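J.: predicted structure and sequence below. I'll ask about it afterward.
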Amino acid sequence: MSNENGPGRSGMDKGGMSGMNLFAIVILVLLAGLLTVVVSSRFFHQTMRDSDLIRLIQASKEPHGHIDIRDEQSGTIYRYSNLRSLVIHDQYATAVVERAPLVPTKIGGEMKPDGEKLNKKVRILANLPPGDGKVRSEFEQAVIESKVERSFAGPPNPLEQASPYILSILIGLLVIYIMVRRLAGAGSPMSFGRSRGKLYAQEDLGVTFNDVAGIDEAVEEVREVVDFLRMPEKYQRLGGRIPKGVLLVGPPGTGKTLLAKAIAGEAGVPFFSLSGSDFVEMFVGVGAARVRDMFLQAEAKAPCIIFIDELDALGKSRGNGQMGGHDEREQTLNALLVEMDGFGSNSGVIVMAATNRPETLDPALLRPGRFDRHVLVDRPDIKGREDILKVHVKQVKLDPSVELREIAAITPGFVGADLANLVNEAALLAARKEKNSVGMAEFNDGVERVTAGLEKKQRVMNDEEKLRVAYHESGHALVAYSLPNTDPVHKVSIIPRGLAALGYTMQRPEGDRFLMTQSELESRIQVLFGGTLAEEMIYSDISTGASNDLERASEIARNMVMQYGMSRMGRVCYKSSHRSPFLAAAAGEEYSSNCSETTQREIDQEVRRILDEANERVRHILEVRRSSLEALTRRLIEVESVDADELKRIMNANSPGPLVVPGTTVSPRITSDSQDNLSSGSIQQRG
């Protein structure tokens, strides 16, 4: 479709918007007219038949004269009395009377007027027949004989007569305007195509690079954008060109939005903020109009920054087999592509966006000239976590014994949002205990609450289930303590936590890890099997609590065979996945397998072999150290929670022969650079 409005685009989406506006105007007029009729008929005047008016005039000769008239619409009987004045026009008369509804009394059921409404004055409009007819003569005779004050008037003022209708129309238009505005969102009912971006000035933001911690590498990469916005001539005199767009990618909660605000705060330029979903609407063409309007506003404020959060809601790849190639989302994406680097590209407008699903974005968005600079905002390391904690504890009263470095060491894998939640949980725990400051005990409890869930001490288990859970968790802890290449056991507990966990074994890594070896993955599978095999050894039976352990062990083994090449199948990858590297695997997520049915059968057999060998190793460990298993279980039944020091003491007192302690060096094997199996702390939970 051609655009005859030119670069200015002042008449954007004329066809769709004008039709919609005309329809809205017609609806407004019809509703306003209906409201006018209702309001004017119910509130401004009431009609009375000429015969009833004559009866009322005749009754006014008596001191307490009145007539009773039934309202045809509501069925209520009203008593009209005390006719004081009467204005006679050419064809109608206007009388001012007092009206009160008749209600039955409690005694006898006699109809009497409601005293509270007796003094309400009502204007009655009664039509009079023209000429010298019988009714007209009776009316004039009744007026002469009565003592009612009467006056004569010519035709009424048209403006005065129409004033009730005008007021009704204005009230109706006001009500409809408010309703349509609420339905259409911010702006007037005719502003569907206006951008919803919020403009922030520098003083409104109040965020600089000093407020951003834990992502030093990302901050250094975006400093160049700030320098360009401050001193563009520094780059322009050498012919340099600043990146048109900056895409911030990384896991959720790492501070992508905060980094964008810091850039705008440091540069001192206007900052437009909106999300990808703000462009998409049910009306076709509205999203594209909002994109154009957004860039029109940005050009007027240049140099400035446009920040689009959750870009994947807007910029998903086109041509993915969906029906219809010109739907609303694709039109909006096309408009964004043209505005960023089209025939008339904008200058001085830097577009920033954030997403945790870069693999779903359209390739046209990621090419040079559009989002040509990708900044990774990754999970912080131990130093970064310490810096983030320093920012969040500024408003918290800490105990002198608190060491932020130690807290950072026990929270590997935590992002900025997790650490902020941890500090808040620790402060709430200290307040619940009525302490004057937050200590290390509260931070340790906060880590357990964030990773394992809320303690449920009120959940009562019978003795048999409690003993089974104790054996299960003791099996996890015993295998983890005995094997090399496993994370140290921090705590074993049979106190229910979270949604369905009846107990847990918490392992904390000694530092940040970025690779997993084959022996470490095999040890992790064996630790997962420790619980169910301990149950089988004691009870000759297993329970449903091992379902989560079996699921995770099977997933690790299948990844070793299909993805990492850590099996007899060879160094071949049989699995392809389009899952984001920054998001956790969803439950039931399917992977496409690039292999034949025969190869798939061999893969299943190899996965089964890895799991069976792990079972045999774990069974041997539990049989050799059964005394330690029994001792740890008895201790869990007594105190419900065992820490690392007490676990070591129980093992040393009951295990025969030398122990293979965690951390023993082994010869290196095949490694995997995938981060799918890296975790902040292994928690074996009973589901």
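T.: Happy to help now that I have it. For clarity, every value in this text was computed on a predicted model and none was experimentally measured.
J.: C-alpha only now, for contacts and for neighbours.
T.: Fine.
J.: pretty sure Arg79 sits in a helix.
T.: No: secondary structure of Arg79, determined by DSSP: H, G, I helix; E, B strand; the rest coil: strand, with no helix assignment.
J.: correct me if wrong: Arg558 contacts Gln605.
T.: No: with contact defined as C-alpha atoms under 8 Å, Arg558 does not reach Gln605; the gap is 10.4 Å.
J.: can you give me the helices for the stretch 51-200 of the chain?
T.: In chain order, the stretch 51-200 of the chain shows helices spanning 134-145, 158-184, with DSSP state H, counting those that start in this stretch as the criterion.
J.: buried stuff in the shortest one?
T.: Along helix 134-145, these residues count as buried under the neighbour rule (16 or more other C-alpha atoms under 10 Å): 135-136, 139, 142-143.
J.: again with stretch 490-508
T.: By neighbour count on 16+ other C-alpha under 10 Å, the buried set for stretch 490-508 is 490-498, 501-508.
J.: take a look at this one as well, against the first:
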Amino acid sequence: MNLFGKNLVLWVVIGLLVVALFNIFNDSSQRGSSSSMPYSRFLEEVDGGNVTQVTIQGQTINGETRDGRTFSTYAPQDNTLVEKLNQRNVLITAAPEEEGSLLMATLLSWFPMLLLIGVWIFFMRQMQGGGGKAMGFGKSKAKLLTEKHGRVTFEDVAGIEEAKEELEEVVDFLKNPQKYQRLGGKIPKGCLLVGPPGTGKTLLARSVAGEANVPFFTISGSDFVEMFVGVGASRVRDMFEQGKKNAPCIIFIDEIDAVGRHRGAGLGGGNDEREQTLNQLLVEMDGFEANEGVILLAATNRPDVLDPALLRPGRFDRQVVVPNPDIIGREKILKVHMRKVPLAHDVNARTIARGTPGFSGADLANLVNEAALLAARKSRRLVTQQEFEEAKDKVMMGTERRSMVMSEDEKKLTAYHEGGHALVGMHLKASDPVHKATIIPRGRALGMVMRLPEKDSYSLRRDQCLAHLAVAMGGRIAEEMIFGHDAVTTGASGDIKMATDMARRMVTEWGLSDKLGPLMYGANQEEVFLGHSVAQQKNVSDKTAELIDEEVRRFVEEGEETARRILTDHEDQLHRIAKGLLEYETLSGDEIKTLMDGGDLNRPEDDETPAGSGPSSTVPESDGHKKPGSEGTGGMEPEPQPGS
């Protein structure tokens, strides 16, 4: 019986009990409404002719007097009573004696206690989830995943081919173990799926369940954690016992970092309950008792916090990296999610993939869903390329806030601010190409310049870092040049923060400072646990910290000087770009280049397609990969209000 049926039966039983109690107490109240009369007084009333009628039920007599009063009395064994009543012309009614009155009395006396016990058992089962047992604290919460929950296969997983191949071998071993055993091969006891959030780790594990056709238990790492010490370890034991009974099988633990964190890392020696649970997990995976046929899959996006004993061979033999997809992977993922969406003939998954560098599988699924919602809002039957471009801008830059009221002076200042970013980015070869510039408020920004890299890149060169610093400072310099030093606004706060963070990483992490050299400089102070106290330990000397600050300032100021030189030399181009932004609000990269060359845009008056949308988007032909400064660089932010 499912949960809804159980709840329905429970409420029906409660309703019947309430109705029965109401009837019982109603009857008793009706019976108790007549006054009790001593038997001697009853005889006096009969002799005086005041009694008109009686009802004899066993030894209980209920009657009525001439003045309409009702009474009740208890009569002993009196054989002459009926004769006396007949002599006084009293109407006599005989009724059989009630049976079960003792049972009803017992039930009424014990019912409150039974009701309290039932309610206590019900709430204990609800809180503990002990599989139908009131004291089932130590029972595993692992759920057996079957096809009725929605079967997922490897065909539904795209963009992570290497990770899929690793797990296909596990599935092949479960189907054909002799193929590997005759050469002395053993299947890995555990596979750890590692990758950023949203890359498809859980989906990949579900596809293994769909392909292997073996029992598949799934549980979250937080399900082991309990307020009582030892409960988590008991649940681990019970989970592996279930696995042994259903071997060969697969157990999947999602977010294993909730229970597998490094032991002794917390203040005070760590958490006893979590560490006992981890110890039991280590023993079950590779202890004295072998768990043949039980394969453990786990997923996490924080492998750095896991205990080393958990990651060693023999426990998690393989670490399967599930990264963000490249352009080919993004195209495949988009096609998977587009199966359920009616598409127009102009939709090109390759173009959308080129314009979404750094997107994870979850981001792409959200992009397709946003495009479908936009098309439905416009009452269209098909989703076109324009909806996908608008959805991409919404996901990457935020929702347009066209209802926001801005004065003409603020619009003009924002146009020059964003024009400064765009112009500096156009003149620096090491900068990522400018994809789009807009002064339409999106998200928290009043305007934005969007840059996309030309190809997959997994590192940054020194000249690229310096170019990012110069582009970030371009907006503030443009404000100062056009409106004066006193008219500079707080809109460059996000640019300054981004530039400062990048410059500090260049100095302390990436070894790009000639004065400090290729050394790693951590935070100035960190907490160190010493016995029962916490001490502050310096990682760098005061002189080195001062030198770090000087180098960070130097990098940012060099970027500022580069931006100032470019904007001063090409001030006429800045005016043309700002004028174009004020007129059209959004400009694509090609349109910005046309304005810089002195040309006219000549947009059709009836063209409502935003710049950079549609199949003719200015995304480079080769793939791009998101990195610092490549997305939404140079947003003009409003001044923060107190309390925000």
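T.: That came in fine, so what should we check first? As the structure is a computational prediction, the values presented were derived from the model and not from experiment.
J.: superposed, what's their TM-score?
T.: After superposition, the two chains reach a TM-score of 0.80 (TM-score structural alignment, normalised by the length of the second structure), with 570 aligned residues with a C-alpha RMSD of 3.8 Å.
J.: switch the helices of the stretch 51-200 of the first structure over to a markdown table; also include distance to Asn334 of the first structure.
T.: A markdown table is the format used below for the helices of the stretch 51-200 of the first structure (distance: least, C-alpha to C-alpha, whole Å):
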| stretch | distance to Asn334 of the first structure |
| --- | --- |
| helix 134-145 | 78 |
| helix 158-184 | 24 |
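J.: do you know which of the ones you listed lies nearest Val38 of the first structure?
T.: helix 158-184 (9.0 Å; C-alpha to C-alpha).
J.: that closest one vs the second structure, mean deviation?
T.: Its aligned residues in the second structure lie a mean 4.1 Å from helix 158-184 of the first structure after superposition (mean C-alpha distance after the TM-score superposition for the first structure).
J.: and that helix, what does it pack against?
T.: Using 3 or more C-alpha pairs under 8 Å, 6 or more residues apart in numbering; DSSP states H and E as the contact criterion, the secondary-structure elements in contact with helix 158-184 of the first structure are helix 14-39.
J.: distance between the helix it packs on and the chain's centre?
T.: Relative to the chain's own centre, helix 14-39 of the first structure is displaced by 35 Å; criterion: C-alpha atoms, centre = their mean, to the nearest Å.
J.: which of the residues in that helix are buried?
T.: In helix 14-39 of the first structure, residues buried by neighbour count (16+ other C-alpha under 10 Å) are 17, 28, 32-33, 35-36, 39.
J.: check stretch 481-497 of the second structure too.
T.: Residues of stretch 481-497 of the second structure classed as buried under the neighbour-count rule (16+ other C-alpha under 10 Å) are 481-482, 488-489, 491-496.
J.: what does that stretch contact?
T.: Contacts of stretch 481-497 of the second structure from elsewhere in the structure, counted by C-alpha atoms under 8 Å, 6 or more residues apart in numbering, are 416, 472-473, 475-476, 479-480, 633-639.
J.: so which of these are in helices?
T.: Assignment to helices by DSSP state H places the following of those there: 416, 472-473, 475-476, 479-480.
J.: switch these over to CSV; also include neighbour count and distance to Asn50 of the second structure.
T.: Formatted as CSV, those follow (neighbours: other C-alpha atoms under 10 Å; distance: C-alpha to C-alpha, whole Å):
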residue, neighbour count, distance to Asn50 of the second structure
Tyr416, 30, 110
Ala472, 32, 109
Met473, 29, 111
Gly475, 31, 109
Arg476, 28, 110
Glu479, 26, 111
Glu480, 17, 113
